[in-house]
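In: just need the structure, nothing else, for what follows:
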Amino acid sequence: MVEPGLNEATVEGPLGADDLRKIDSYWRAANYLSVGQIYLLDNPLLREPLRPEHVKARLLGHWGTTPGLNFIYVHLNRVIRARDLDAIFVCGPGHGGPGVVANTYLEGTYSEIYPDISQDAEGMRRLFRQFSFPGGIPSHVAPETPGSINEGGELGYSLLHAYGAAFDNPDLLVACVIGDGEAETGALAASWHSNKFLDPVHDGAVLPILHLNGYKIANPTILARLSHEALADLLSGYGHEPFFVEGSDPAEVHQKMAGTLDAALDRIAYIQAEARGGNKETLPPRWPMIVLRTPKGWTGPKEVDGLKTEGFWRSHQVPISDVRGNPAHLLLLEDWMRSYAPEKLFDAAGKLIPELAALAPDGARRMSANPHANGGLLMRQLRLPDLRDYAVAVQTPGRAQAEATRVTGEYLRDVMRLNAETRNFRLMGPDETASNRLDAVFEASDRVWMEPILPEDVHLAHEGRVMEVLSENLCQGWLEGYLLTGRHGFFSCYEAFIHIVDSMVNQHAKWLKVARGLGWRRPIASLNYLLTSHVWRQDHNGFSHQDPGFIDHVVNKKADIVRVYLPPDANCLLWATDHCLRTYNRINVIVAGKQPAPQWLSIEEALTHCTAGIGIWDFASNDQGGEPDVVMACAGDVPTLETLAAVNLLRDHLPSLKIRVVNVVDLMTLQPKEAHPHGLTDREFDALFTTDKPVIFAYHGYPHLIHRLTYSRTNHANIHVRGYIEEGTTTTPFDMTVLNGLDRFHLAISVIQRAPGLATPAAHVIQRFRDKLIEHKDYIRRTGDDMPEIRDWVWPYQADAA
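Out: This is a model prediction of the structure:
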């Protein structure tokens, strides 16, 4: 017998009448729970007439996308059971929280994780009450939601997370629902190209489901207003084979969806079987996707106060407002909720009736209980080489030259080799692996590329561990999905353009912050950035490529999440890379140059120095056995070079001046211990920087950050920071430092002006340094290069000269 509300004339299709009735009933149960979460405080099963006190005072949440999500979820459950699929559900529509929570509750996972949200009337009441409520859960699909790897608070990243999850998961199906509002974002619009990087032999499959319900908050959506032909052409042009499911009659759309889902999964199985059988003629594959067009706010009130609601933007959030104060609205809400017939869906105790509960998959086959969506459960520790094997030999500080990132590239090459069998490490970058001098990795892996490969192409292959696409958004989203499903990765990028993912890293930081407080969410590998081609060496590009502000951005995040490393040389970069790959649940930012530069520390010295994160460089200091007259601090490779060159100038011209050099690798050590786990205590900070001596601090980025990190320190008033002050152009390397006052001459002048009693006696020295700056400016404009004494400078002292 077909359930009332279904059109019996349209039940023909792959679903038998009984299956159709059950699937529709399960869908109605999910819809009922979704509406209840938005509206109700009490009376969860409507066992009595609805009264104002049963309704929340503040109605928050979003209904419009939810019935479509519930519809897709129950149909995916059917095929998971029928085909024994290993599948996860990625919810792109930002406000689909009520639906996904409802489904995780129906299949029992929610109550297993949160026992107080039990499978009965009281548990349902608590489920409703907690939604968008103080002390409860967000309105989005969030870390608190079992089975989720995609925070719905910001649109655009669902398809990227889905592909990241599928890479190196050959048996996994990732069903990704994309809202038509979300599809208008730049990140999502580029995400369609992810299929060009999915290897059907070694990767899993992504099934994009574009849900067109026609509207966003208050406007129609672009893709929903395209003609069928134009939309089909667009999606086909992206390399997909689109299948369309359209309609508003539930029975008809259930049958269409069941048949279409079977056809799409058959197509995926065929693509994988052909590729895994060695048939390269099928490459690149045209992966299937589904376009589901249903009314916005489907099954909700068709009109409210005489205004169209279902199938229109008015159903986007809360279709019926002022329910407590408007008796007509209260009655309309009750009629809406009773239309789902909860008394036929839940038993006397308030639990889903057995014949419907049986539709959910079992155990880990439930999408809400799939371990891939709690990636720490599956994570295997990386095998890492001994970083000492890649060390640059440093006999005397500053005499050896090396390209720090090229050395690290050799280390990453062997990380790939050691983990080739487990296939759990990838390197991401926006077309910059070779530019950033990490090209040794190509000795271990090619770039993955599924489109045609020409004979003259270099390092392109259908199978690869290096992923390059000229979109920081794609790299970031893929890596997040990869990490969230239990793997490891590394993201190399030009420093200035990592800002493109500022908002994405915000969301990942928020995810980590919340997930760390959920005992059932297991730790995942850290998100590791190597930012190079940095602000101080933009020989080819100039001002447009000069911005060190990503550090400022990430430092705003929770202290237990963020780490920032500024290694001064290749051996310190090796340490930072190795260290970051061993960490979990963090966002690590490493900033290092790629150009040939002086090497300061042997590998053993680097290990000691970097482990502490900050320290006095004895080889550069001459205050041993007494108090310094001045502290010269530096953080970053170019600031370190200029600081030591300034020390050289001062020791030559003012040999009696006592100078202490403090180098900072771990930027977070500057904060107080109470503010950051890596922070120094006040006593430790004072021991390094003194309590009353001037500190001239040469910093890689914007100077104000150092002041912000150290404002509460005893000697903060004496800390004078030089860094990037938004002065740049295409010029020589040394001139970039001069433009921003970070060069050796400005640093030395600053020391003389601030060291007690030195400014007047050493006025002739200041004049000499200023003359050198004039000479520099004239020289570079005549020759286009730095003066030889600058360009070829080396640290002149032996290690024991002090």
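In: CA atoms for contacts and neighbours, from now on please.
Out: Will do.
In: from residue 76, how far out is the residue lying closest to residue 297 once chain neighbours are set aside?
Out: Among residues not flanking residue 297 along the chain, residue 64 sits closest, at 4.0 Å (Cα to Cα, 6 or more residues apart in numbering). Residue 64 sits 20 Å away from residue 76, going by Cα to Cα, to the nearest Å.
In: so residue 152, which state does it fall into?
Out: Three-state call for residue 152 (DSSP: H, G, I helix; E, B strand; the rest coil): coil.
In: what does residue 288 give?
Out: strand.
In: now do the contacts for residue 31.
Out: Counting by Cα atoms under 8 Å, 6 or more residues apart in numbering, residue 31 makes contact with 66, 67, 70, 99, 102, 340.
In: nearest to residue 719, of those?
Out: residue 99 (54.0 Å; Cα to Cα).
In: which SSE is that closest one in?
Out: Here residue 99 sits within helix 97-106, counting by DSSP states H and E.
In: tell me what that helix is packed against?
Out: Other helices and strands packing on helix 97-106, by 3 or more Cα pairs under 8 Å, 6 or more residues apart in numbering; DSSP states H and E, are helix 17-39, helix 66-83, helix 109-113.
In: tell me which of those helices sits most buried.
Out: Mean neighbours per residue, mean count of other Cα atoms under 10 Å, is largest over the helices and strands packed on helix 97-106 for helix 17-39, with a mean of 23.
In: angle of that one against helix 66-83?
Out: 140 degrees (axes from the mean of the first three to the mean of the last three Cα atoms, to 10 degrees).
In: how many neighbours does residue 150 have?
Out: Per other Cα atoms under 10 Å, the neighbour tally for residue 150 reads 32.
In: quick one: it from residue 164, how far?
Out: 11 Å.
In: cool, and residue 301?
Out: Applying Cα to Cα to residue 301 and residue 164 gives a distance of 38 Å.
In: ok, those two, which is more surrounded?
Out: residue 164 (30 against 19).
In: ok, that one touching residue 476?
Out: No. Residue 164 is beyond contact range of residue 476, at 9.5 Å (criterion: Cα atoms under 8 Å).
In: isn't residue 320 up against residue 335?
Out: No. Using Cα under 8 Å, residue 320 makes no contact with residue 335, being 11.8 Å away.
In: more neighbours, these two?
Out: Using other Cα under 10 Å as the criterion, residue 320 and residue 335 rank with residue 320 on top: 21 against 13.
In: another one to check against the first:
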Amino acid sequence: MTSTPRTPPADVLSAAEVADLDAHWRAANYLSVGQIYLMANPLLTEPLAPEHIKPRLLGHWGTSPGLNLVHTHLNRVIKARGLSALCVWGPGHGGPAVLANSWLEGSYSETYPGIGRDAAGMGALFKQFSFPGGVPSHVAPETPGSIHEGGELGYALTHAYGAAFDHPDLVVACVIGDGEAETGPLAASWHSNKFLDPVHDGAVLPILHLNGYKIANPTVLARLPEDELDALLRGYGHDPLHVEGDEPEAVHRALAAALDLALDRIAAVRRAAREDGVTERPRWPLIVLRTPKGWTGPKEVDGLPVEGTWRAHQVPLPGVRDDPDHLRALEAWMRSYRPEELFDPSGRPTAQVLRYVPEGPARLGATPYANGGLLLRDLPLPPLEDHAVPIDRPGTALHEPTRVLGGLLEEVMAATAGRRDFRVVGPDETASNRLDALYEATGKAWQARTLPTDEHLSRDGRVMEVLSEHLCQGWLEGYLLTGRHGLFSSYEAFAHIVDSMVNQHIKWLRTSRRLPWRRPIASLNYLLTSHVWRQDHNGFSHQDPGFVDHVLNKSPEVVRVYLPPDANTLLVTAGHVLASRDYVNVVVAGKQPGFDWLTLDQARAHCARGAGAWEWAGTEDGGREPDVVLACAGDVPTLETLAAASLLRHHLPELAVRVVNVVDMTRLLPHGEHPHGMPDAEYDALFTRDKPVIFAYHGYPWLVHRLAYRRAGHPHLHVRGYKEEGTTTTPFDMVVRNDLDRYRLVMDVIDRVPGLGVRAVALRQAMADVRTRHHDWIREHGTDLPEVADWSWDG
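Out: Predicted coordinates:
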């Protein structure tokens, strides 16, 4: 396919059309300035006075005129072409612009009836912005039409692609600020076009807005020569259209022409792929828009240049409440938009301002794609019985839990083939994580060149692999926020790469839950495998279980963490999280062969409790209280705990041992701190108030202490877990190095049960001797001790 012209001919608008578009743009600019500065006198019906000015000026002007320009012109093409459209607003502080446009089109007043589209409503719109009890300066969940919080830069484009996948009629415009374009995640996001299927997916139209500056410095892409920038974007596989200027009429004409040409190009790509069977990867259009930072604002303040410089970034006139010159300059600035032409005496936008505003759900602030719960359908989950592993006796047969889960996911993928609303993402690890059964139902999304040696690549695949956790996270977030379902599978250690992204998604969900108009969306589900205890071959760099700690620091009503100990509990957990809404669920499970402990019915009951005693594993007799509680969370800690229980059963049969397994880590919290938390009476009944508890935990031991520190029995709680002792070694040596092994746990019991130390001194010494023998054995043989490698439950 041939490339489009670099600069399209700017002759698509009449003089009247330019005037109408300019009126809307001026109105949006006026409203943006008003939100930053005013808390009264919104229509300037009287001269501005200090009491009309907010006492704290918070907000960002610099990017707002550019965003208002894009919104104005998107309105025109949406209305003219009948587009289904969504816009992702990437610049970090674009709140004033997007709120202004939502108010102009009426979607804001429909969402918030107390803020009408009149003078009183305009005053309320102004006052609430960055004001106590109001709305933030970023595009946020409170903003109608938004799926992207701009406070942390770098993710706009990956969110846009996530929104476009499997929405074949949708056009997702994505405004990328030139500061944001410097980030690593955004730089990787340009490659998303290699995964966009023009047959089954929507289209993404990136609009790279270059206004030249960040907070205090120039931006890299804005300072590149145009030829170099053009070559860079073409190298990414795009066909750029360049729009540049600071004269409004010329820019209106050029941007209108560029949007028309870009959308014609998108329509041609779709026709070629959907009707003519073209399989060549297309060059998707992209618009490079260069306008001055803070355009139409003050050109100078206190003798220093502002418009077109970094000084326009935030509040160009900072002293308006105290400095009469600044106050006069603000009034002149706002009156330069001629508000009397834009709003009638009651404060309503004039017909000219609204000429190109779409109607109903076609408006960017009212699109159902930005309120994904409106589009969400329940996921067709198969009966778990079809995939459960049979168990005759616990701890005798082994399965790879994630491979068992892969069968369930394959059936879900097959069941959603027609509706296309389920995807699995991961950084090149689907097969490594034993989920390759998925390839029976779908391939791996891929639009680039293929070779005969490739496997499972597919233009319409719904498994998505790219070696960027940022892209996986962003794609899935955009996918979920627009009404679909998914799963993110990752090696445990490298989930940390998206720590800050999951922070933002958790904050988004927490805020959305408080907005009755935001419908619940499918949960963001992580499957963390290839975990710390079975990264013995990769070594220390791959051994980090701390993502759980990170997530459990966040909003309790949103986060959940599950550590299923075997294949059937993983199935039950997966069924639960895939059906859930408005959560971030972290599931940590092994991919290596592990013992099967519970039947499916037992797993269902155990997962419903979240934590419970495994009576078959303990040695409590009748109603007698235990002498010690062996608790565990995670597959390897469960194995070591049960092996320790077996040793105690054999060597100290008189000792009453209770074995407690925890699947849901939030159960350890008090009920008042988390919806899943145990009431004190239930916790005390399970763990006791005064007996020693030896807790073998999958991750960092201090997390368990933090969760349980308010419990009455906390002084008797001793936690073993990962303590940053890792290397390339045998599986069992990993637990020995971190004092989580069965022999160390038996020694802990002897050390902590009153009176047992004297009676069981020989057993303690024998346990220590085995650990020493283990050390020598692995260095000679390279494998674990036979009694460890060949162990099975003998209870």
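In: aligned partner of residue 68 of structure 1 in structure 2?
Out: Residue 68 of structure 1 maps onto residue 66 in structure 2, with residues paired by TM-score structural alignment.
In: what's the matching range in structure 1 for the longest helix along structure 2?
Out: Scanning structure 2 for the longest helix, with DSSP state H as the assignment, gives helix 248-274. Aligned by TM-score structural alignment, helix 248-274 of structure 2 falls on residues 250-276 of structure 1.
In: check stretch 660-679 of structure 2 too.
Out: Under TM-score structural alignment, the counterpart of stretch 660-679 of structure 2 in structure 1 spans residues 662-681.
In: and residue 177 of structure 1? What does it align with in structure 2?
Out: Match for residue 177 of structure 1 (TM-score structural alignment): residue 175.
In: show me the contacts for its match.
Out: With Cα under 8 Å, 6+ apart, residue 175 of structure 2 has these contacts: 67, 87, 88, 89, 90, 91, 156, 206, 207, 208, 209.
In: again, but for residue 747 of structure 2
Out: Contacts of residue 747 of structure 2 (Cα under 8 Å, 6+ apart): 764, 767, 768.
In: switch the cut-off to 6 Å
Out: Residue 747 of structure 2 sits next to residue 764 when contact means Cα atoms under 6 Å, 6 or more residues apart in numbering.
In: what's the distance between it and residue 793 of structure 2?
Out: Residue 747 of structure 2 is 20 Å from residue 793 of structure 2, by Cα to Cα.
In: again, but for residue 659 of structure 2
Out: From residue 659 of structure 2 to residue 793 of structure 2 the distance is 14 Å (Cα to Cα).
In: same drill for these two, tell me which one is more crowded.
Out: Neighbour count, other Cα under 10 Å: between residue 659 of structure 2 and residue 793, residue 659 has more, with 28 against 17.
In: mind listing the strands for the stretch 551-700 of structure 1?
Out: For the stretch 551-700 of structure 1, the strands defined by DSSP state E, counting those that start in this stretch occupy 562-565, 587-591, 596-598, 614-616, 630-635, 659-664, 695-699.
In: closest one to residue 458 of structure 1 among those strands?
Out: Of the strands of the stretch 551-700 of structure 1, nearest to residue 458 of structure 1 by Cα to Cα is strand 596-598, at 25.2 Å.
In: the closest one: how far from the chain's middle?
Out: Remark: strand 596-598 of structure 1 is offset 32 Å from the chain centroid, using Cα atoms, centre = their mean, to the nearest Å.
In: hang on, the earlier thing: in what helix or strand does the residue nearest to the match of residue 177 of structure 1 when sequence neighbours are not counted lie?
Out: In space, residue 175 of structure 2 comes closest to residue 207 once its chain neighbours are excluded; the distance is 4.7 Å by Cα to Cα, 6+ apart. Element membership for residue 207 of structure 2, per DSSP H and E: strand 203-210.
In: check the mean deviation of whichever helix or strand comes after that strand from structure 1.
Out: Downstream of strand 203-210 of structure 2, the first helix or strand assigned by DSSP H and E is helix 220-223. In the superposition with structure 1, the average deviation recorded for helix 220-223 of structure 2 is 0.3 Å (mean Cα distance after the TM-score superposition for structure 1).
In: give the aligned range of helix 220-223 of structure 2 in structure 1.
Out: Counting by TM-score structural alignment, helix 220-223 of structure 2 corresponds to 222-225 in structure 1.
In: buried set for the matching stretch?
Out: 223, 224 (16 or more other Cα atoms under 10 Å).
In: endpoint to endpoint, the match of stretch 660-679 of structure 2 covers what distance?
Out: With Cα to Cα as the measure, stretch 662-681 of structure 1 spans 16 Å from end to end.
In: so which bits of that stretch are buried?
Out: 662-673, 675-676, 678-681.
In: stretch 423-441 of structure 2 too?
Out: By neighbour count on 16+ other Cα under 10 Å, the buried set for stretch 423-441 of structure 2 is 423-430, 433-439, 441.
In: so which of those belong to strands?
Out: Among the buried residues of stretch 423-441 of structure 2, the members found in strands (DSSP state E) are 423, 424, 425, 426.
In: what lines up with the third one in structure 1?
Out: In structure 1, the residue equivalent to residue 425 of structure 2 is residue 428, according to TM-score structural alignment.
In: then residue 364 of structure 2?
Out: In structure 1, residue 364 of structure 2 lands on residue 367 (TM-score structural alignment).
In: could I get the contacting residues of residue 505 of structure 2?
Out: Per Cα under 6 Å, 6+ apart, neighbours of residue 505 of structure 2: none.
In: run the last query once more with 10 Å
Out: 148, 149, 473, 474, 477, 481, 511, 524, 558, 583, 584 (Cα atoms under 10 Å, 6 or more residues apart in numbering).
In: filter those residues to the buried ones?
Out: Looking at the contacts of residue 505 of structure 2 with 16+ other Cα under 10 Å, the buried ones turn out to be 148, 149, 473, 474, 477, 481, 524, 558, 583, 584.
In: how far away is residue 522 of structure 2 from residue 585 of structure 2?
Out: 11 Å.
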